[in-house]
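**Student:** My questions are about this predicted structure, shown below with the sequence.
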Amino acid sequence: MTRIARREASQEEAARQKEIIGRLGKRLEGQELTYHLSTFGCQMNFHDSEKLRGILEEIGYRESADETKADFVLYNTCAVRENAEQKVFGKIGFLKNVKRSRPHMLLALCGCMMQQEGVVQTLKRSHRHIDLVFGTHNLYRLAELLEARMDSDSPIYDIWDSHQEIVEDLPTRRTDRHKASVNIMYGCNNFCTYCIVPYVRGRERSRNPEEILEEIRHLAADGVVEVMLLGQNVNSYGRGLPGHTNFARLLEEIEKVEGIRRIRFMTSHPKDLSEDLIRVLGASSKICPQLHLPFQSGSSRILERMNRGYTKESYLELIRKMKAAVPELALTTDIIVGFPGETEEDFLHTLDVVDQVGYDLAYTFLYSKRTGTPAASMGEQVEEEVAKERFNRLLALCNRQAYDKSAAHVGKVFEVLVEAVNDRENGILSGRLANNHLVHFSGAPAEGFLDRAVGTFLQVKVTGAKSFYLTGEAI
C-alpha cells in the first residue's frame, strides 16, 4: 500500500469510528453511565489512555474515581515487568465479587499484557467475568468493540498481531491543558534480549511528519505550550518514510510552530543518536536541555548479551558530545541490575558509568524475567541476594548524585512552567524547569493568583533542594 493510500485508509477508518461513537452515544443517551480507567506502565500507555478517555467521554460516559461503582471498568495494562501484571490480575480478581452484585457492570482489559497469548488463555480459562479484551494495535476501536459487547451475550476478544495503518484523528481527553503528548511513531525494531515491547507493540511505524505537525499546530491553538514527542525509539523516527525524513529534521519543523515554547521527547536509544540530532539540540531554543538516554549496563560484555548495539566507550563518547553541545544538559537514564551473566566486575563498570556521567535522575531496576524474551532462558541467572546487594549500592550512588544535582540549583533563578496548585500544602504551586526538575514554590499573595498561574511561565528562585525536587519562591 502506498503512503497516500495508507493515509486515506486511516482517514476512512477514523471517520468510521466517529460514526460508531456517535451512534453509541445516541443509544446510551440519558443513562448517565460512568467509567473508571486505570493505567499501568509507560508514558505511551498514559497517552493511549487519554485517547480511551476521549472516546468514552464523547460517547457520554463520565469518569468515576471508584472502580467498584463504575458502569464500565477498563484497565490499560503493561507487560514490561511482572509486578505490573500481578497488580492487574489482583484487580480483576477483586472485581469478580463486585460484578456478582452489579451484573450490569462491564469489565475490559487492553494494552500490552493482552498481546501475550499465555495471558489471554489464562483470562479465558480463569476469569470468565471479563467482558472485553483487546490489545495495543486496535485501541482506536474501543467504541466499536464496546458496541459489539453490548449486542452479545458472550465476551469479546479482539487481539491483532500487527497493524500498519495509524488511526489518530479521534477524540482525546488530555490530563493537562497546557501540556500534551504526541505519538510520532509506534513499535520497536531493536529486540533487546530482556524486553517484551517489540512482541507486544509490534514493529516500528513512523507517522507522516505533516500529520504530526498538523496535530501540534492544533494543540498550540488550544493553549498547549509544551509537547512531549513519544516513541519507543524516537531517534529512529522516519525509517520507512519516503525522502530524507528523520528525527532531527522533524524537530526543526516542530520548533517553527508558533505557541509551542517547550519540546521534549522520549525515549532515545544510544545506538541511533546521530551527529545531526546533536547539532539540532545544541542550536535549538525550544528543545528542553534534558535527555533520557538509557544505558542499562556499563559492561560492554553485558550490553552485547542485551543486544543493545553499543559499548560502554561509545556511550560515554555520546555523553561527551551531548554535554559539549548542550552544557546545561540534564541527563536521566535506565539501569538494569542482575542481568543474566552479570559479574561483580560487570557491575563495577555500571557504577563507573554512573560516576563519570553524573545523572540528574536514574531509574534503576532489578532484572525481571519476561517469558518470551531470549534473556529468560539464558544461563547464569544472578542470585537474588547478590542482585539486591548490587542494586542497593547503585541506588545509594544514584541518590547522592540526584541530591547533588538538585543542590546545584539553590540560589539561582529559573523559568518555571506552572503545572498545578499543590494539593498538600496551601499557597504552594508546582512546576518544572526546562531541564525537567520539579519545583514546589510559594506564589504571590494576590487573590486568585494560584489558579491563574497554572499553565503560565514564572520566574522562580530556588531556595532549597531534596533528592528529587526543589523548593523556591516566585519573584
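**Tutor:** That came through fine. Numbering: from 1, shown residues only.

**Student:** okay, CA-based contacts and neighbour counts for the rest of this
**Tutor:** OK.

**Student:** what about Thr350, neighbour count?
**Tutor:** When neighbours are defined as other Cα atoms under 10 Å, Thr350 has 22 of them.

**Student:** what about it, which helix or strand?
**Tutor:** Element membership for Thr350 (DSSP states H and E) is helix 344-357.

**Student:** Give me the buried positions along that helix.
**Tutor:** 346-351, 353-354 (16 or more other Cα atoms under 10 Å).

**Student:** from those residues, which is closest to Glu317?
**Tutor:** Val353 (11.3 Å; Cα to Cα).

**Student:** Please name the nearest non-neighbouring residue to that closest one.
**Tutor:** Nearest residue to Val353, sequence neighbours excluded (Cα to Cα, 6 or more residues apart in numbering): Gly298, at 5.8 Å.

**Student:** Check the burial of the one you found by counting its neighbours.
**Tutor:** 25.

**Student:** Next: the one 10 residues further on.
**Tutor:** Burial measure for Arg308: 20 neighbouring residues, criterion other Cα under 10 Å.

**Student:** Could you confirm it falls within a helix?
**Tutor:** No - read with DSSP: H, G, I helix; E, B strand; the rest coil, Arg308 is coil and lies in no helix.

**Student:** So it sits against Cys192, correct?
**Tutor:** Yes - between Arg308 and Cys192 there is a contact at 6.0 Å, judged by Cα atoms under 8 Å.

**Student:** before we go on, here's another structure to hold up against the first:
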Amino acid sequence: MEMLAIAEKEHDESRQGEAFSPFTNDPNQYQRKFYIESYGCAMNFADSEVVASILNSEGFGATRNVEEADLVLLNTCSIREKAEQTVRKRLTEFKTLKRSRPGMLIGMLGCMAERLKSKLLEEEKLVDMVVGPDAYRSLPSLISQADTGQKAVNVLLSREETYADISPVRMDDNGVCAFVSIMRGCNNMCSFCVVPFTRGRERSRDAYSVVAEAEALFAQGYREVTLLGQNVDSYYWVDEKQDTIVTFANLLEKVAQISPLLRVRFSTSHPKDITDEVLHTIARYENICNYIHLPVQSGSTRILQLMNRTYTREWYIAKVNRIREILPDCSISTDIIAGFCTETEEDHQDTYTLMEYCKYDLAYMYFYSERPGTLAERRYTDDVPEEVKKRRLQEIIALHRIHSLESMQRDVNKTFKVLIEGNSKKSDQHWYGRTDHNKVVIFPKEQYKVGKGGYVTVYIDSCTAGTLFGTVQSVL
C-alpha cells in the first residue's frame, strides 16, 4: 500500500487528518449511540463510513461526544509506529472513561486488529472486541457477544469481501467531496509494508456498484469523488453480463461520464501499473483531475530492490516523462521514505537528485519505521540510526518546500477553475477550494452568489509553499 497521510504543507485545509467523529442529523432516533475515530489512510476513513452504515441498520446512531457513546470504535493504522502509539493512548483514555460508564463497549477495527488482538484484549484489557477490515459485517453479532461480557474477535481475511452492496454513511464531511472504494487488499509485497498481511489479497469491486454509488453521490449534491484502492491501476473486474473485462481506465471513464460537473480523482497508483490507457483517459475528460499520486519511496535503485518495488530509478523517471508527455499540465505527488535499511549517503543523494529531476508538486515524507510482520523486519536489519534518518528526512523536506513554492509561484497571475469545498478554516469570509491539480485555493466570498459545491474561476495573485490566494473572476 502507498502511504497516504498529511503532507508537509504550510496550510492544509483538507479533511484529511488523524481522527474524526461522525454524526447523524438526529442521533436520538437510535436506541444506542456510537463514536468512531479513524487513523491513517483514506481507505480507513472510507471503511468507517461502511461501519457506520452497518451500525445504523442495527439501531446505533453516531455521536460527536464520546462521553455519551455506548460503543466507542477506533479504526486503526499500522503503517507507522506513531499511529499505533496514538491509538494506544486513546484506548487508555477510553478505558478510563469506561469506569464511569460500565456498559460502554470499546472496539478496535482495522489494520492493527490481527497483530495486537491478544495483547489488547487479554494482557492490557484495553478493548472488548477486535474486528479486522474484512469482518465488519459481523459487528452486530460481535457487539451482542461483547454485551454479555465475552471478548469478541473476528480478524479473518476474505478473498471476496468488497462491501459493494453497502451504501456508506457519509460522515463529518463537507457534502461536496466523497471517497468511493473500488477495491480492497494488495498483491504487492513491498518489504516495508504490512497491508498485504492486514488487508489481504487484492479483489476488485464490481463496476456497476461503483458507478451507482458515484451517481447517487452526484444526485445528493456531491461534486467530487475520489476512487480509492491500495493500487487502483490494478483494478480488474470481469463483467459477465457483457463478457468483457473492466480495467481501471474503463472504470475511470464510466465515472467521468456521469456528469461533466462531477470531478473525479483517484488514489493510489503504483508506478509499475499505471498505463498509457489511463493517461489518455485523463486527457480525454476535462472533469478527471490532472493530478497523479505516484509514490517513488526512494531514488536509489539498490534501495528500491530491497523494498521490492519492482522498478528501477531509470524506469520511474521514464514513467514520469511519459506522464508529462501525454499530460503536460499534470501535477505529480509522491511518497518518500528516508533511512530505509542499509541506506547510505549515496542512496540518500540518489533520492535527492531524483527529487530535483521530478520537482514534485506535493510530497508525503517519512523516516523509516520498521513494522512487525513485514518482509523487511524478517529479512533486514534496521541499521540506520534514528538521528541520521531524521536528518535525511529534514533535508528531503527542505528540498521539497523549495519545489512546492516554485510550483505555487508558477500559478501566480493565472486563472484556475476551483471547486468550492467550504469556508476557510481561518476565516468564514473566505472560501476554500482546490484546483484540479489538487492545490488549495483561498479567496474572499465577496458578493458572488455561489456556495459549497459551486465552481468558480479564480485569479491567483499570491501564494505560500502550500496555498494559493486569489479573487473570483466568474461563477461557472
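**Tutor:** Here it is on my side, so go on. Only a predicted model underlies this, so the values are computations on that prediction, with no experimental measurement involved.

**Student:** The buried residues of helix 344-357 of structure 1 into TSV, with extra columns for distance to Phe365 of structure 1?
**Tutor:** Listed next are the buried residues of helix 344-357 of structure 1 as TSV, based on distance: Cα to Cα, whole Å:
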residue	distance to Phe365 of structure 1
Asp346	16
Phe347	13
Leu348	16
His349	16
Thr350	13
Leu351	14
Val353	16
Val354	14
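
**Student:** Helices along structure 2, start to end?
**Tutor:** For structure 2, the helices defined by DSSP state H cover 42-57, 81-98, 113-118, 139-147, 195-198, 207-219, 248-256, 276-284, 301-306, 313-326, 345-358, 375-379, 386-411.

**Student:** Go through those helices and name the closest to Tyr235 of structure 2.
**Tutor:** Closest among these, once you apply Cα to Cα, is helix 248-256, at 5.1 Å.

**Student:** Report all helices and strands that that closest one contacts.
**Tutor:** helix 207-219, strand 263-267, helix 276-284 (3 or more Cα pairs under 8 Å, 6 or more residues apart in numbering; DSSP states H and E).

**Student:** For Ala387 of structure 1, see how far away Glu210 of structure 1 is.
**Tutor:** 47 Å (Cα to Cα, to the nearest Å).

**Student:** Name the residue in those two with the higher neighbour count.
**Tutor:** Ala387 (21 against 11).

**Student:** That one against Gly338, yeah?
**Tutor:** Yes - under the criterion of Cα under 8 Å, Ala387 of structure 1 makes contact with Gly338 at 4.9 Å.

**Student:** and for these two, which residues touch both?
**Tutor:** Common contacts of Ala387 of structure 1 and Gly338, defined by Cα atoms under 8 Å, 6 or more residues apart in numbering, comprise Leu366.

**Student:** Now the counterpart of Ala135 of structure 2 in structure 1: closest residue in space, sequence neighbours ignored.
**Tutor:** Mapped onto structure 1 by TM-score structural alignment, Ala135 of structure 2 lines up with Asn138. Closest residue in space to Asn138 of structure 1, ignoring its immediate chain neighbours: Trp160 at 7.2 Å, by Cα to Cα, 6+ apart.

**Student:** The one you found -> structure 2?
**Tutor:** Aligned partner of Trp160 of structure 1 by TM-score structural alignment: Leu156.

**Student:** what residues are up against its match?
**Tutor:** 132, 134-135.

**Student:** Put together JSON lines for those, with neighbour count and distance to Gly200 of structure 2 on each row.
**Tutor:** Shown next, in JSON lines, are the contacts of Leu156 of structure 2 (neighbours: other Cα atoms under 10 Å; distance: Cα to Cα, whole Å):
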{"residue": "Gly132", "neighbour count": "24", "distance to Gly200 of structure 2": "10"}
{"residue": "Asp134", "neighbour count": "25", "distance to Gly200 of structure 2": "9"}
{"residue": "Ala135", "neighbour count": "19", "distance to Gly200 of structure 2": "12"}
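
**Student:** Output these in TSV, with distance to Gln145 of structure 2 appended to each entry.
**Tutor:** As requested, these are exported to TSV (distance: Cα to Cα, whole Å):
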residue	distance to Gln145 of structure 2
Gly132	16
Asp134	18
Ala135	15
